[in-house]
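**Q** The following comprises the amino acid sequence and a computationally predicted model.
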Amino acid sequence: MNAYIFPGQGAQFTGMGLDLYENAPLAQELFEKANTILGFPITDIMFEGTPEALKETKVTQPAIFLHSVILAKTLGAHFKPHMVAGHSLGEFSALVAAGALTFEDGLKLVSQRAQAMQKACELQPSTMAAVLGLEDAIVERICATIEGVVVPANYNCPGQLVISGDVEAIHKACEALKDAGARRALVLPVGGAFHSPLMEPAREELAAAIESTVFSKPNCPIYQNVTASAIIDQTDIKVNLISQLTAPVRWTQSIQQMVNDGATHFTEVGPGKVLQGLVKKIHKDAETASATLETNL
């Protein structure tokens, strides 16, 4: 069975999407529509901007969403998923690709999400850290002993868990995790504590936007970050999408469940190959590939 997976923040690069724009009329049309919806020429930043300009949350999230969704749409009849999943932001790309959201509504929600997260980041100094080489249960237990806000945020693959919280608590947790045998506990260059209780103001703001958006039944099950299980009901999709900002990304568990449900081939749709690497670490026998424009040319 074919599973399609969609990357999240961090996969951006200068020049992303330019090949689509130049070679697929549909892609050009959708990129121009995106410039109008967003109210600024995001294509200029994607195609020619500096890495610094691309790192701005209000740019990064729509840019990755656009690259992923437009690539999926240019695949046409070649895009035949039995199931989909997206890592954090990528969940919005997956929902649009699977027909649960329109392109326009998906882009508007992603833009609102980015701006709400940016505002939440500015309320309190916060960050994230990657923890390598410890079992999830040990990381969870140590985080629970640290004063302040620090929680597991991204279960990326066995032995790789990202924690999230206030700056002081993250630094304390990193020291404790290294003492417990972590190979590395490295503070990441991010602007805030994504997928933690510190994103509550953003969750509240985005909840209103999600509630007022029309969702359709997706063409195939989506394995959502919050539950790591196959979801097809629109009401459940909305509830999980609202919870996502303050809840952990259960990527390891999602891939394991997709494999249990019959997935044998995972195609990453969007910039980079990070998710393919994680899939291989979660299930070494899985076949992985990148979606490319050439598939449909």
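**A** Ah, there it is.
**Q** Please make it C-alpha for all contacts and neighbour counts, starting now.
**A** Fine.
**Q** quick one: the helices in the protein?
**A** 18-23, 25-38, 42-48, 51-55, 57-74, 90-97, 103-123, 136-145, 167-179, 200-211, 234-243, 251-260, 274-282 (DSSP state H).
**Q** May I see the ones you listed arranged in TSV, with mean neighbour count and distance to Thr267 as well?
**A** What follows is those, written out as TSV (neighbours: other C-alpha atoms under 10 Å; distance: least, C-alpha to C-alpha, whole Å):
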stretch	mean neighbour count	distance to Thr267
helix 18-23	16	18
helix 25-38	16	20
helix 42-48	20	23
helix 51-55	16	25
helix 57-74	25	11
helix 90-97	28	12
helix 103-123	20	20
helix 136-145	16	26
helix 167-179	19	34
helix 200-211	18	27
helix 234-243	17	22
helix 251-260	21	12
helix 274-282	18	8
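**Q** wait, which of those helices is closest to Gly191?
**A** Between Gly191 and those, the shortest separation by C-alpha to C-alpha is 6.4 Å, and it involves helix 103-123.
**Q** how close does the most far-flung residue of the chain relative to its centre get to Pro158?
**A** In the chain, Asp179 marks the outermost C-alpha relative to the chain mean, sitting 30.4 Å out by C-alpha atoms, centre = their mean. Distance from Asp179 to Pro158, counting by C-alpha to C-alpha, to the nearest Å: 19 Å.
**Q** Same check on Ala129?
**A** According to C-alpha to C-alpha, Ala129 and Pro158 sit 16 Å apart.
**Q** cool, Leu109 as well?
**A** Distance, Leu109 to Pro158, using C-alpha to C-alpha: 31 Å.
**Q** before we go on, here's another structure to hold up against the first:
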Amino acid sequence: MSKIAFIFPGQGAQKAGMGKDFYEGTETGKAVFDRASELLGFSMPELCFTENDRLDITEYTQAAMVTTSIAMMKVLMEETGIRPDVAAGLSLGEYCALYAAGVMSADDAITTVRKRGILMQEAVPVGIGAMAAVLAMDAEKIEEVLKDIPDAWIANYNCPGQIVISGKKEAIELACEKLKEAGAKRTIMLNVSGPFHSGMLKEAGEKLGEFLDGVEIGRPEIPYVANVTASYVMEKEEVKDLLAKQVSSSVRWEQSVRAMLADGVDTFIEIGPGKTLAGFIKKITRDVKVINIETLDGVKALKESGLE
């Protein structure tokens, strides 16, 4: 029997049309999208299924992604009977992992990330911050270079050879120059609306922590892996503090995957649009099964595979 992890992508994976077949083809999927519309006061189907400018704006993206992934997960579990042994998500995706682990209700996950998106969008005016991907350079070397550059931080440890840095625009541009001088194969400025997972968002994280005081947190029914620590969480008392810190802390995705591998996970099911996390895992190890669920056909294929 497989040891299964449900994993969920973060911001950047969103695309127009995501989840549409789950909405049109299942009552369960439709109910999740309609409930999100009711909770947030705008049409979630319109946001997710049509070409529009709002889908790439953080305060909308986050709620759209979590709604879509939760709808896909609920249909997947209903149709196949598959249950995860552990859950994890990249940045924003951690909220889907919290739902999968029974820590947070779907309603609370959706409304919390809507608040999170607004706080993050408001924290730093557009154009002040920036993010960049650094390719083919060891994390330790990147950390060494950034030590001498104020206002630049590592945002994501994605996989071997891919690190994302974040901070003030001038600091990130300088860091890219210094990193190339130090041997980075390539640096790529990212098209993002803010310096996510940097110290510039510390205040936004603190405000999110205050908001979370009003959110009901349950004890995890299965462990989930926290981005901040890359370790299993099994006590509800840890959750709020970790989520508040997550906004301005590095996302330790590679380390999170390695923690699940060490626990014997041999099957990763990525639930949500795109195949970003599958790509990262394949660069970390080739010794596991990685399955993508982003369409209803994918659910049907998984059901027919007989995975347990």
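**A** Sure, I can see it. Because the structure is a prediction, the values reported are computed rather than measured.
**Q** what do we get in structure 2 for the residue farthest from the centre of structure 1?
**A** Matched to structure 2 by TM-score structural alignment, Asp179 of structure 1 sits across from Glu181.
**Q** what residues are up against its match?
**A** Neighbour list for Glu181 of structure 2: empty [criterion: C-alpha atoms under 8 Å, 6 or more residues apart in numbering].
**Q** gap between Phe186 of structure 1 and Pro248 of structure 1?
**A** If you look again at residue 186 of structure 1, you'll see it is Leu, not Phe. For Leu186 of structure 1, the distance to Pro248 of structure 1 (C-alpha to C-alpha) stands at 18 Å.
**Q** More neighbours: which of these two?
**A** A count of neighbours by other C-alpha atoms under 10 Å puts Pro248 above the other of Leu186 of structure 1 and Pro248, at 23 against 18.
**Q** What is the aligned counterpart of the more buried one in structure 2?
**A** Matched to structure 2 by TM-score structural alignment, Pro248 of structure 1 sits across from Ser250.
**Q** before we move on, what about Ala208 of structure 1?
**A** Ala208 of structure 1 maps onto Glu210 in structure 2, by TM-score structural alignment.
**Q** What of Tyr4 of structure 1?
**A** Aligned counterpart of Tyr4 of structure 1 in structure 2: Phe6 (TM-score structural alignment).
**Q** hang on, the earlier thing: can you pull the contacts of the match of Pro248 of structure 1?
**A** Ser250 of structure 2 makes contacts with Trp153, Ile154, Ala155, Asn156, Tyr157, His197, Ser198, Asn227, Val228, as judged by C-alpha under 8 Å, 6+ apart.
**Q** Which of those residues are retained in structure 1?
**A** Retained in structure 1: Ile154, Ala155, Asn156, Tyr157, His197, Ser198, Asn227, Val228, out of the contacts of Ser250 of structure 2 (criterion both residues aligned by TM-score structural alignment, their matches' C-alpha atoms under 8 Å).
**Q** how about CSV for the residues you listed, with neighbour count added?
**A** Formatted as CSV, those follow (neighbours: other C-alpha atoms under 10 Å):
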residue, neighbour count
Ile154, 26
Ala155, 26
Asn156, 24
Tyr157, 20
His197, 27
Ser198, 26
Asn227, 30
Val228, 20
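**Q** For Ile142 of structure 2, state which of those residues is nearest.
**A** Comparing the kept ones among the contacts of Ser250 of structure 2 against Ile142 of structure 2 with C-alpha to C-alpha places Ile154 closest, at 8.1 Å.
**Q** So what's the residue count around Ser229 of structure 1?
**A** For Ser229 of structure 1, the neighbour count with other C-alpha under 10 Å is 20.
**Q** what residue of structure 2 matches up with it?
**A** Alignment note (TM-score structural alignment): Ser229 of structure 1 maps to Ser231 of structure 2.
**Q** And the residue lying closest to that match once chain neighbours are set aside, how close does it get to Asp34 of structure 2?
**A** Leaving out its chain neighbours, the residue that sits closest to Ser231 of structure 2 by C-alpha to C-alpha, 6 or more residues apart in numbering is Val225, at 5.3 Å. To Asp34 of structure 2, Val225 of structure 2 is 29 Å away according to C-alpha to C-alpha.
**Q** Same check on Cys159 of structure 2?
**A** Counting by C-alpha to C-alpha - Cys159 of structure 2 and Asp34 of structure 2 are separated by 36 Å.
**Q** cool, and Glu216 of structure 2?
**A** Glu216 of structure 2 is 22 Å from Asp34 of structure 2, by C-alpha to C-alpha.
**Q** Equivalent analysis for Ile271 of structure 2, please.
**A** From Ile271 of structure 2 to Asp34 of structure 2 the distance is 19 Å (C-alpha to C-alpha).
**Q** same check, this time on Tyr23 of structure 2
**A** From Tyr23 of structure 2 over to Asp34 of structure 2 (counting by C-alpha to C-alpha), the distance is 9 Å.
**Q** One more: Arg286 of structure 2?
**A** Distance from Arg286 of structure 2 to Asp34 of structure 2, counting by C-alpha to C-alpha: 39 Å.
**Q** Many thanks, I have nothing further to ask.
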